[in-house]
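Asks: structure of the sequence below:
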Amino acid sequence: MIDITWGDSPLVLGLPHTGTDIPDDCLAPLNETGRAIADTDWHIDRLYSGLLEGASAVRTTVHRYVIDVNRDPSGQSLYPGQNTTGLCPLTDFDGQPIYADGQEPDAEEVERRRLAYHAPYHDALAAELDRIRAIHGFAVLYDCHSIRSRIPFLFDGPLPDFNIGTNLGATCDPQIEASVQRICEAADGYSSIVNGRFKGGWTTRHYGRPGEGLHAIQMELAQSTYLSAETPPWTYDDTRADRLRVHLANILETLSAWRPK
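Replies: I've put the predicted structure just below:
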């Protein structure tokens, strides 16, 4: 359920949305839309694989429709007043129901899923960040995400290619944000934004405590940068991905080499 790669770099990769596993008891109440699991961060684990030797990584294999490990476990919205999906999503990113009528999880079921799937992911992630901080005196969490570039229910127009989130600079040292921003802005043929529609999910906001030696930054990639098309079967495009991986490797290497002053 939780895949962990132990490294010795200061950098820890979080992979909260690449999983496609749905236990039978969670699959049964889903409708056809839910079973299509369109809102997966398709192939993100493959995209980042091998980019930085020595990087740690924590990944859940469970799909976000079971429970979204990048949401506040209290259920509080990260983006008040904006369309979004919750801790246990009831709709997909297009606002369409993912459960059969009357089959939505109740509060007791949400809590069961939180304990079974949300808590173990964060227990593992917190433990790895603590281990790395003990080695280096600090740790940098890089939270890996991707999403379709056009989702009218969630945002207007096309999404930039690189979406950097630091909760308006609160979750990491300013030099971390600035370094990633410079790399993205210099990437020929790509667009980028800092703290735009995506300012960092619960993971980034929860672990990003620079005063305690924990720095966190989220990268939300437009899936058009590495998929053949943003439609099923969500095919990985080697040419696009290889071009993108050059810039991602630069980001990870820069973050791994960063040291607090």
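
Asks: when you work out contacts or count neighbours from here on, use the C-alpha atoms and nothing else.
Replies: OK.

Asks: which strand or helix spans residue 152?
Replies: Residue 152 belongs to no helix or strand when assigned by DSSP states H and E.

Asks: so how far is residue 35 from it?
Replies: 21 Å (CA to CA, to the nearest Å).

Asks: ditto for residue 5
Replies: Look at residue 5 and residue 35: by CA to CA, they are 29 Å apart.

Asks: give me the residue at the spatial middle of the chain.
Replies: Centroid check for the chain by CA atoms, centre = their mean gives residue 145 as the closest residue, at 3.5 Å.

Asks: how about the secondary structure of the closest residue to that one other than its chain neighbours?
Replies: Leaving out its chain neighbours, the residue that sits closest to residue 145 by CA to CA, 6 or more residues apart in numbering is residue 220, at 4.6 Å. Of the three states, residue 220 takes strand according to DSSP: H, G, I helix; E, B strand; the rest coil.

Asks: confirm the residue nearest to the centre of the chain sits in a strand?
Replies: Yes: membership of residue 145 in a strand is supported by three-state DSSP.

Asks: if I look at the closest residue to residue 180 other than its chain neighbours, how far off is residue 228?
Replies: Spatial nearest neighbour of residue 180, excluding adjacent residues (CA to CA, 6+ apart): residue 251 at 6.0 Å. According to CA to CA, residue 251 and residue 228 sit 23 Å apart.

Asks: which one of the two is surrounded by more residues?
Replies: Neighbours were counted for residue 251 and for residue 228 using other CA atoms under 10 Å; residue 251 has more, 22 against 18.

Asks: that's a strand at the more buried one, yeah?
Replies: No: assigned with three-state DSSP, residue 251 falls outside any strand and is helix.

Asks: so what's it up against?
Replies: 179, 180, 183 (CA atoms under 8 Å, 6 or more residues apart in numbering).

Asks: which among the residues you listed count as buried?
Replies: Among those, those classed as buried by 16 or more other CA atoms under 10 Å are 180, 183.

Asks: between the contacts of residue 251, which is closest to residue 55?
Replies: Of all the contacts of residue 251, residue 55 sits closest to residue 180, with 16.9 Å by CA to CA.

Asks: list the buried ones in the strand or helix carrying the closest one?
Replies: If you go by DSSP H and E, residue 180 is part of helix 174-186. Neighbour-count burial for helix 174-186 flags 176, 177, 180, 181, 183, 184 (criterion: 16+ other CA under 10 Å).

Asks: to compare against the first, here's another:
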Amino acid sequence: MTPFITHQGDSPIILGMPHGGTFVPPALTARLNEVGRALADTDWHIAQLYDGLLPGATTVQATFHRYVIDANRDPAGASLYPGQNTTGLCPTTDFDGLPIWQDGQEPGADEIAQRTVEFHAPYHAAIAAEVARVKARHGVAIVYDCHSIRSEIPFLFPGLLPVFSIGTNEGKTCADPVTQAVAQPCFAASGFDAVLNGRFKGGWTTRHYGQPETGVHAIQMELAQRAYLTAEAAPWAYSPDTAKPLRAVLAQILTSLDTLARSGALSHA
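Replies: Down below sits the predicted model:
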């Protein structure tokens, strides 16, 4: 299986989806334990959730699961959240801190390097190519990184996660008008809650590509899965009725970003 799937569009917006894939090579599946094989930390149905919300948006989707290698982690292995519980480039635990590999089957340094070459690097080469293509056409590009997560994970954060967690690495990865185009609909949405640069400030994708001074803006959206799944447990079923209000807000966000990027305002933001 190819490490990524790209659908090119004519919008300035690129949707990155690093954690929606569920492919694990059979040889690795055999080494996972029961916890790991459940793939519970998937961004379930993230492509379906965003499908059709912005005609013309480019999408780059990783097909491999984050337990193979996490496409939203620094390939050098540096922690994105020093001092806080998190999972690494090639995770050894799930989001609850439980081991995912059978005893003695955790990947070593050489294997991690090989997985980086085989999966992580091609996915990011695809994103980089789309950033270059889109910027050449529009003068700017906005990388909108699509994520979702269970609403309650005590190992990673206390309490109930807001439906919308927006990350810009404290304003470093995009111009303020981009932040506002995303944040305003979230904070105004009835029945939803939101936070800006809370527990999730943007992963490696956002921090790597977000260079607003060059015309490339990046922002991460982490969604609580209660807003679109039937239940936050296996079989992790998508609920169109539950998702409908959420999709309406997401469509507003993406339309606003597209309008902003086409307006020329970001060329001197």
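
Asks: returning to what we had before: and the residue nearest to the centre of the first structure, how far from residue 225 of the first structure?
Replies: Between residue 145 of the first structure and residue 225 of the first structure the distance, using CA to CA, works out to 12 Å.

Asks: and residue 75 of the first structure, by the same measure?
Replies: Going from residue 75 of the first structure to residue 225 of the first structure by CA to CA gives 31 Å.

Asks: have a look at these two and say which one is more surrounded.
Replies: Taking neighbours as other CA under 10 Å, residue 75 of the first structure and residue 225 compare with residue 225 leading, 23 against 11.

Asks: now that one: closest residue in space, sequence neighbours ignored.
Replies: The nearest residue in space to residue 225 of the first structure (CA to CA, 6+ apart) is residue 240, at 6.2 Å.

Asks: what's stretch 242-252 of the second structure aligned against in the first structure?
Replies: Stretch 242-252 of the second structure corresponds to residues 240-250 in the first structure, going by TM-score structural alignment.

Asks: what sits up against the matching stretch?
Replies: So stretch 240-250 of the first structure is contacted by 47, 48, 51, 52, 183, 184, 187, 225, 226, 227 (CA under 8 Å, 6+ apart).

Asks: helices along the stretch 101-250 of the first structure, start to end?
Replies: Using DSSP state H, counting those that start in this stretch, the helices found in the stretch 101-250 of the first structure span residues 107-113, 119-136, 174-186, 202-207, 238-257.

Asks: quick one: the longest one to the second structure mean distance?
Replies: On superposition with the second structure, the mean distance recorded for helix 238-257 of the first structure (mean CA distance after the TM-score superposition for the first structure) is 0.6 Å.

Asks: equivalent analysis for the third one, please.
Replies: Relative to the matching residues in the second structure, helix 174-186 of the first structure has an average distance of 0.8 Å after the fit, by mean CA distance after the TM-score superposition for the first structure.

Asks: contacts only, for the aligned partner of residue 140 of the first structure in the second structure.
Replies: Residue pairing (TM-score structural alignment): residue 140 of the first structure is matched to residue 142 of the second structure. Neighbouring residues of residue 142 of the second structure by CA under 8 Å, 6+ apart: 12, 13, 14, 216, 217, 218, 219, 257, 261.

Asks: could you do residue 179 of the second structure as well?
Replies: Counted by CA under 8 Å, 6+ apart, residue 179 of the second structure has contacts 168, 171, 219.

Asks: distance to residue 83 of the second structure and neighbour count for those - can I get that in TSV?
Replies: Shown next, in TSV, are the contacts of residue 179 of the second structure (distance: CA to CA, whole Å; neighbours: other CA atoms under 10 Å):
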residue	distance to residue 83 of the second structure	neighbour count
168	19	26
171	21	17
219	23	29
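
Asks: would you turn those into CSV with distance to residue 85 of the second structure?
Replies: Formatted as CSV, the contacts of residue 179 of the second structure follow (distance: CA to CA, whole Å):
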residue, distance to residue 85 of the second structure
168, 20
171, 23
219, 22
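
Asks: of those residues, which are still contacts in the first structure?
Replies: Contacts conserved in the first structure for the contacts of residue 179 of the second structure, counting by both residues aligned by TM-score structural alignment, their matches' CA atoms under 8 Å: 168, 171, 219.

Asks: so how far is residue 45 of the second structure from the second one?
Replies: Read it as residue 171 of the second structure. Distance, residue 171 of the second structure to residue 45 of the second structure, by CA to CA: 28 Å.

Asks: tell me where the second structure has strands.
Replies: Per DSSP state E, the second structure carries strands over the ranges 4-7, 13-17, 58-62, 141-149, 164-167, 194-196, 216-224.

Asks: ok, which of these comes nearest residue 236 of the second structure?
Replies: Closest among the strands of the second structure, using CA to CA: strand 141-149, at 11.4 Å.

Asks: most neighbours among the contacts of stretch 240-250 of the first structure, which one?
Replies: Neighbour counts for the contacts of stretch 240-250 of the first structure, by other CA under 10 Å, peak at residue 226, which reaches 26 neighbours.

Asks: counterpart of that one over in the second structure?
Replies: Mapped onto the second structure by TM-score structural alignment, residue 226 of the first structure lines up with residue 228.

Asks: just name the closest of the contacts of residue 142 of the second structure to residue 33 of the second structure, please.
Replies: Nearest to residue 33 of the second structure among these is residue 219, at 34.1 Å by CA to CA.

Asks: in the first structure, what residue corresponds to that closest one?
Replies: Mapped onto the first structure by TM-score structural alignment, residue 219 of the second structure lines up with residue 217.

Asks: give the contact list for its match.
Replies: Per CA under 8 Å, 6+ apart, neighbours of residue 217 of the first structure: 140-143, 164-166, 171-172, 177, 200, 204, 208.

Asks: distance of it relative to residue 100 of the first structure?
Replies: 36 Å.

Asks: one more: residue 174 of the first structure?
Replies: Distance from residue 174 of the first structure to residue 100 of the first structure, by CA to CA: 46 Å.

Asks: next one: residue 131 of the first structure
Replies: 43 Å.

Asks: those two - which one has more neighbours?
Replies: residue 131 (18 against 14).

Asks: now that one: how far from residue 124 of the first structure?
Replies: 11 Å.

Asks: could I get the contacts of residue 217 of the first structure as CSV with distance to residue 20 of the first structure?
Replies: CSV is the format used below for these (distance: CA to CA, whole Å):
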residue, distance to residue 20 of the first structure
140, 26
141, 23
142, 21
143, 18
164, 25
165, 24
166, 27
171, 29
172, 30
177, 30
200, 22
204, 22
208, 27
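
Asks: mark which of these are buried, thanks.
Replies: Neighbour counting by 16+ other CA under 10 Å classes 140-143, 164-166, 171-172, 177, 200, 204, 208 among the contacts of residue 217 of the first structure as buried.
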